[in-house]
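Novice: Next come a sequence and a model predicted from it.
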Amino acid sequence: MTDLEDALTRTLARAATRAPAARPDLLGRVAARHAERRRRGLAAIAVAAAVAVAVVAGSTVTLVRLTAGPDLPVTRPSPTTGTGMPPAITKVWPKAVRTAPEKLPNGRYLYPQLLLDDHTLLATTLKDDHADRLDGLWTYDMNTGEAGRLARVTTPPGTSVTASYLSIGDGHIGWWTYRREGGHQVVRIWTVPVTGGTPRQVAVLRDAGATGIDMAIGDGKVVWSVWGKDGVHQVPLDGKRPALVPGTEKYYLFQWPWASYPRVHENEPFDVPIGEHLLDLRTGRTVGAVTRPGERGVVCAITWCLTGRTARHRDGSGERALPGQAMPSQNIPLLDRFLMLERRAGTTRGGVVLYDLTSGRSADLGIRSDKRGAMAIPTFDHRLPGMFSYRLGGRFVIVNLAAID
């Protein structure tokens, strides 16, 4: 394989994992045009270490920091239903579940991103429903059904990749775009206040050598790592010159304030624990993990290290079996606590459960595999702080993980 082919393979795999959710009528449209197959790529391995919860219109932004904790509590298994599945999420954590329509009142498809408070959803709209043509940030009130445009977004012409998630922190929302300009690979970083306004370009990264970045906002800065490269970079929110964060040459951004190594290398086996070493970008404090000789397929988060079927604390204590299979693209706990697991329950029509590593409780999300065993996996991304969403019964189910005690 040539260098060009190898680079293209990595780029397509990485891009596939960052594709936003398809519009609600996609299946019908595809069926009318013949079946279209979409390839799933390797999932980016990263960790949820902070939750930024912003309240629009005159309120503050709170950053909740998670660090490696004490010994783990004893697991309390959830009761199961007659089908072998745990109770529905609306029964287990009713305060955490809301719903939203698939369209805004103006008829535009919305794409849930973050919760600004317990009832205000921050969503995006896409020009022509094209994944890389972000054209607006919207708020949707799940109590009243009212929607409002927070910001108009003009994506640079010719953009080939746009961040499929929004970053939030220090009173700002951020995202990035990528395109080729005169033979150069250019990433542009944009921010807008959580109270709304005109987006502002805070950094231009030329010849980044890849097609995108992982990004976060914290401590008055935008921080990022380039896909496929080591090193954490930063730029103040006022848009000064970008720079490498000292001492991070071999690290990769998890999510503010943590960086880690080793990172995932595309097309390589997990023969070393991914994320074994952590670095606090604010203080310089490092955290290691207890490893086992010859063990493979381990991914370490902030407090946890996981394989497909087990989880244990970074210090090696508290190991337990998971009540289901951690899916390769969903094996990073949100809020360093919640996992999405596939549970077959002894039948061919299995389901998806949300599992709380802290309490040991599980909840059924109501998703089932079809007759062929295929299953629509919800968007469960560490880069959507504190929440995730999925479609069910013609609406979005919005799960506010921060509302779970």
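Specialist: The structure has been received and is ready for your questions. Residues are numbered from 1 along each chain as shown.
Novice: From now on I want contacts and neighbour counts done on CA atoms only, so please keep to that.
Specialist: OK.
Novice: what's the helix or strand for residue 190?
Specialist: Applying DSSP states H and E as the criterion places residue 190 in strand 184-193.
Novice: Which other helices and strands does that strand contact?
Specialist: On a contact count with 3 or more C-alpha pairs under 8 Å, 6 or more residues apart in numbering; DSSP states H and E, strand 184-193 meets strand 172-181, strand 200-206.
Novice: could you give the angle of it to strand 200-206?
Specialist: Strand 184-193 and strand 200-206 meet at an angle of 160 degrees, taking axes from the mean of the first three to the mean of the last three C-alpha atoms, to 10 degrees as the criterion.
Novice: Check what contacts strand 184-193 and list those residues.
Specialist: Identification of contacts with strand 184-193 by C-alpha atoms under 8 Å, 6 or more residues apart in numbering yields 151, 171-180, 198-212.
Novice: try it again with 6 Å
Specialist: Contact partners of strand 184-193, identified using C-alpha atoms under 6 Å, 6 or more residues apart in numbering, comprise 171-180, 199-207.
Novice: Out of these, which end up buried?
Specialist: When the contacts of strand 184-193 are checked for burial by 16 or more other C-alpha atoms under 10 Å, the buried set is 171-179, 199-204.
Novice: List the buried residues of the strand holding residue 190.
Specialist: So for strand 184-193, counting by 16+ other C-alpha under 10 Å, buried means 185, 186, 187, 188, 189, 190, 191, 192, 193.
Novice: for stretch 8-23, same thing?
Specialist: So, applying 16+ other C-alpha under 10 Å, buried residues of stretch 8-23: 9, 10, 11, 13, 14, 15, 16, 17, 18, 19, 20.
Novice: second one coming, line it up with the first:
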Amino acid sequence: MSDRSEAELIRALTRAADAAPEPVGDLLGTIDRRRRRRTRRRVQSALAVAGVVAVICGGTAVARGVFSNRGGEGQILAKTTATADASARPTGAEEPGKIAVRPAAEVWPAAVTKIPAKAADGWKYRPITGLSATELLLTAESSFEKAGRLEVYDTATRKSTVLADMPAPEGVKGYYAQDVEVGAEYIAWWGETPNNSDKWADFWVVPRTGGTAKRVGEVTGDLSRVERIGVAADSVVWSVIDGGIYRMPLTGGSPEKIEGTDGLHLMSWPWAADVAQEAGEDWEKNQTKVVNVEEGIIGNVDAPDGVQGLRCGEVWCYGKEKEAVMVQGTGGLERKTLPGLSSMGGERPLAREFGFFGVSGVVGRDAQGEEIEDAQVPLGVVYDPETGTMAGIGKRDRSGGGSYGTGTSSSPTSIVYWDEDERQVEECKMVDAESVPRPSGAPAPTGKTRSCTTTQKGGGKELTVVNLLAVP
């Protein structure tokens, strides 16, 4: 996996900031979540050292779900940082395009529950996905992003059961388990050494009923640039960043490329697409195919004019149309727009092809022109394409900020979660403008500029979890 220079990183951030929709800016929305893992961790560390998010020049920074891979650096939950006091009274009219969304707990009460944030031994839980309407698959982390075991939490009995340990391979330093995937018979995951330059990855499986994890094998070079994984009855499968799908027998052996998968990217085995599913430099490119790799069935996607970033599952597609989200069937039927929501080039569909979008809490501006956030507006919206139902997720604190996370499964997760007791405390000060990162070759600014840091406080006891497998 090739690294980029710090100058290129700054340019990527600048491009993302320029492309972000107003008033919700996504400074990281066009940075690939997996394509440049070490680069992303540098972004993560720069913006979020010790739980602090920096906002320069009073702008709004939004980082939604882009820090999912494990490497021991950065934040657990995505951060939304407000820049104005939500209690201030607006001086102008309400921002256009606002939508009213009820909380998920009101819309789908059976799907929302609270779980402990930590196991009995103090290891922190990170949700992966739902196994059923009442069973949640979790990793337990001994330290930040260091997954050490799989557990199943039963929301009916309020009890957790250890499914398997997640060991590191012998003799491998700096190893971190990455995304987990649930199959019909097995649960699989892959790992890498993300903080060094090795082009290397390995794969593990454990029976879905639990037991001792088995290391299937390892890959090097371009085959180690894992994008997503799947697990079939007899093999682990994965797609690589540049496209192409490979398999390795569960009994071990050499990897082989699956015939006819050039340029394809896994969505959820056996389904694949002809564009990467993650946010990246080419996120505006529209998907044109939905492919069943096992059966060799190819379905064409009807991409309407003016839509960007069209991403489809087996049945439904989502894209960006002007300042709204567009949803349609893969064949172009049942097309509609969802004004007031933003895909920001970063949010991927959830399980059951539910959509997941950002929503602005801005209701006006104060006398200084700063945005005013409504603390009652959710941080994000989950959308059911079958019924047209929308449900709000996350909780803004009084400043309008907040955080949420999505499950770390490789295929679309059924889980969105947040910590309702967490709050953000913002402090601002004037700093030398020349200390602010700038694109390579740009002239050094002079004078002072406003720099704000938002520190995470509180929380850590319970997580509020929405499990879409429990939605009627």
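Specialist: Perfect, I can see it now. Keep in mind the model is a prediction, meaning the values are calculated, not measured.
Novice: Need the TM-score between these chains.
Specialist: The TM-score (TM-score structural alignment, normalised by the length of the first structure) is 0.74; 350 aligned residues with a C-alpha RMSD of 3.7 Å.
Novice: Residue 298 of the first structure and residue 271 touch, don't they?
Specialist: No: the pair residue 298 of the first structure / residue 271 is not scored as a contact, 8.1 Å apart, by C-alpha atoms under 6 Å.
Novice: still on that earlier bit, hmm, which two among the buried ones among the contacts of strand 184-193 of the first structure are most spread apart?
Specialist: For those, the farthest-apart pair by C-alpha to C-alpha is 171 and 179; their separation is 27.3 Å.
Novice: Can you check which of the helices and strands packed on strand 184-193 of the first structure gets nearest to residue 396 of the first structure?
Specialist: Ranking those by proximity to residue 396 of the first structure (C-alpha to C-alpha) places strand 172-181 first, at 22.2 Å.
Novice: Pick the one among the buried residues of strand 184-193 of the first structure closest to residue 384 of the first structure.
Specialist: residue 191 (16.4 Å).
Novice: The closest one pairs with which position in the second structure?
Specialist: In the second structure, the residue paired with residue 191 of the first structure is residue 205, using TM-score structural alignment.
Novice: likewise residue 317 of the first structure?
Specialist: Using TM-score structural alignment, residue 317 of the first structure pairs with residue 333 in the second structure.
Novice: quick one: secondary structure of residue 113 of the second structure?
Specialist: Of the three states, residue 113 of the second structure takes strand under DSSP: H, G, I helix; E, B strand; the rest coil.
Novice: measure the counterpart of it in the first structure to residue 401 of the first structure for me?
Specialist: Here residue 113 of the second structure is matched to residue 98 in the first structure, going by TM-score structural alignment. Using C-alpha to C-alpha, to the nearest Å, we find residue 98 of the first structure at a distance of 11 Å from residue 401 of the first structure.
Novice: Of the two, give the one with the bigger neighbour count.
Specialist: residue 401 (20 against 17; other C-alpha atoms under 10 Å).
Novice: Quick one: map the more buried one onto the second structure.
Specialist: For residue 401 of the first structure, the residue aligned by TM-score structural alignment is residue 468.
Novice: isn't that match right up against residue 414?
Specialist: Yes: between residue 468 of the second structure and residue 414 there is a contact at 5.0 Å, judged by C-alpha under 6 Å.
Novice: ok so, going back, return the distance of the match of residue 113 of the second structure relative to residue 225 of the first structure.
Specialist: Taking C-alpha to C-alpha, one finds residue 98 of the first structure at 33 Å from residue 225 of the first structure.
Novice: Kindly report the same for residue 210 of the first structure.
Specialist: For residue 210 of the first structure relative to residue 225 of the first structure (C-alpha to C-alpha), the value is 11 Å.
Novice: more neighbours, these two?
Specialist: A side-by-side neighbour count of residue 210 of the first structure and residue 225, using other C-alpha under 10 Å, places residue 225 first with 22 against 17.
Novice: For the alignment partner in the second structure of the more buried one, give me its contacts.
Specialist: Under the alignment (TM-score structural alignment), residue 225 of the first structure pairs with residue 239 in the second structure. Residue 239 of the second structure makes contact with 227, 228, 245, 265, 266 under the criterion C-alpha under 6 Å, 6+ apart.
Novice: cutoff 10 Å now
Specialist: Residues near residue 239 of the second structure by C-alpha atoms under 10 Å, 6 or more residues apart in numbering: 223-230, 245-247, 257-258, 261-267, 272, 276.
Novice: Residue 113 of the second structure now?
Specialist: So residue 113 of the second structure contacts 105, 134, 155, 156, 417, 462, 463, 464, 465, 466, 467 (C-alpha under 10 Å, 6+ apart).
Novice: Which single one of the residues you listed is nearest to residue 358 of the second structure?
Specialist: Closest to residue 358 of the second structure, out of all of the contacts of residue 113 of the second structure and judged by C-alpha to C-alpha, is residue 417, at 14.5 Å.
Novice: residue in the first structure matching that closest one?
Specialist: Matched to the first structure by TM-score structural alignment, residue 417 of the second structure sits across from residue 389.
Novice: Tell me how many other residues crowd the alignment partner in the first structure of residue 272 of the second structure.
Specialist: Aligning on TM-score structural alignment places residue 272 of the second structure opposite residue 259 in the first structure. By the criterion of other C-alpha under 10 Å, residue 259 of the first structure has 28 neighbours.
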